[in-house]
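Participant: give the three-dimensional model of this entry:
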Amino acid sequence: MNIVYRAAELLITSPGCNYDVMATNLSLLMLNKQVSQDEYSKLCTLMNEQQNKVSNETQAEA
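Facilitator: Have a look, this model is predicted:
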């Protein structure tokens, strides 16, 4: 597994992840060929899942 991929995965799943910044960073990682297009797609899916999870938890608390 690509170490850059694993680092991005850890950042995405960490509390307080800024998803807007992370989305930009993922695009840059792919453009610089630090992650493959397949890895980029997987990370985007993971980020969407995490963002939805955080949104659902926030709504449940309200």
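Participant: CA atoms for contacts and neighbours, from now on please.
Facilitator: OK.
Participant: buried residues in the longest helix along the chain?
Facilitator: Using DSSP state H to assign secondary structure, the helix with the most residues in the chain is helix 37-61. Neighbour counts over helix 37-61 (16 or more other CA atoms under 10 Å) mark 39-40, 43-44, 47, 50-51 as buried.
Participant: make CSV from the residues you listed and add distance to Asn25 to it.
Facilitator: Shown next, in CSV, are the buried residues of helix 37-61 (distance: CA to CA, whole Å):
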residue, distance to Asn25
Glu39, 13
Tyr40, 11
Leu43, 11
Cys44, 11
Met47, 12
Gln50, 16
Gln51, 16
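Participant: alongside the first, I'd like the structure of this one:
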Amino acid sequence: MLSEYSLVKSLKDVPDKGVKKGDVGTIVHCHTEPREGYEVEFLDKDGYTKDVLTYERCELEPLSES
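Facilitator: Have a look, this model is predicted:
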């Protein structure tokens, strides 16, 4: 399981939210029920929140040890 505040890379495109495969985000919340999932915040180039999206573990690549 990944942990909050870990940096992760998106392994999928979410074009309607402006997130591309390979974009880096920060886990802001972890879910364990009904299954493992993560809320990931993505920032724009100016440091403002682009969106917070829900991901399953298989859709993320960790960039730091968690």
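Participant: overall similarity of the pair, as a TM-score.
Facilitator: A TM-score of 0.26 describes the superposed chains when it is computed by TM-score structural alignment, normalised by the length of structure 1; 33 aligned residues with a CA RMSD of 3.7 Å.
Participant: neighbours around Leu31 of structure 1, how many?
Facilitator: Neighbour count of Leu31 of structure 1, defined by other CA atoms under 10 Å: 12.
Participant: so what touches the longest helix of structure 1?
Facilitator: Residues from elsewhere that reach helix 37-61 of structure 1, judged by CA atoms under 8 Å, 6 or more residues apart in numbering: 5, 8-9, 12-13, 19, 23, 26-27, 30.
Participant: turn those into TSV, columns for distance to Glu57 of structure 1.
Facilitator: TSV is the format used below for the contacts of helix 37-61 of structure 1 (distance: CA to CA, whole Å):
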residue	distance to Glu57 of structure 1
Tyr5	26
Ala8	22
Glu9	20
Ile12	16
Thr13	14
Tyr19	16
Ala23	21
Leu26	24
Ser27	27
Met30	30
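Participant: helix or strand right after the helix or strand harbouring Thr26 of structure 2?
Facilitator: Secondary structure assigned from DSSP states H and E places Thr26 of structure 2 in strand 24-31. Using DSSP H and E, the helix or strand that follows strand 24-31 of structure 2 towards the C-terminus is strand 37-43.
Participant: buried ones in that next one?
Facilitator: Buried-residue list, strand 37-43 of structure 2, by 16+ other CA under 10 Å: 37-43.
Participant: list the buried residues for the helix or strand where Asp20 of structure 1 lies?
Facilitator: Element membership of Asp20 of structure 1, judged by DSSP H and E, is helix 19-31. Judged by neighbour count (16+ other CA under 10 Å), helix 19-31 of structure 1 contains these buried residues: 22-23, 26, 29-30.
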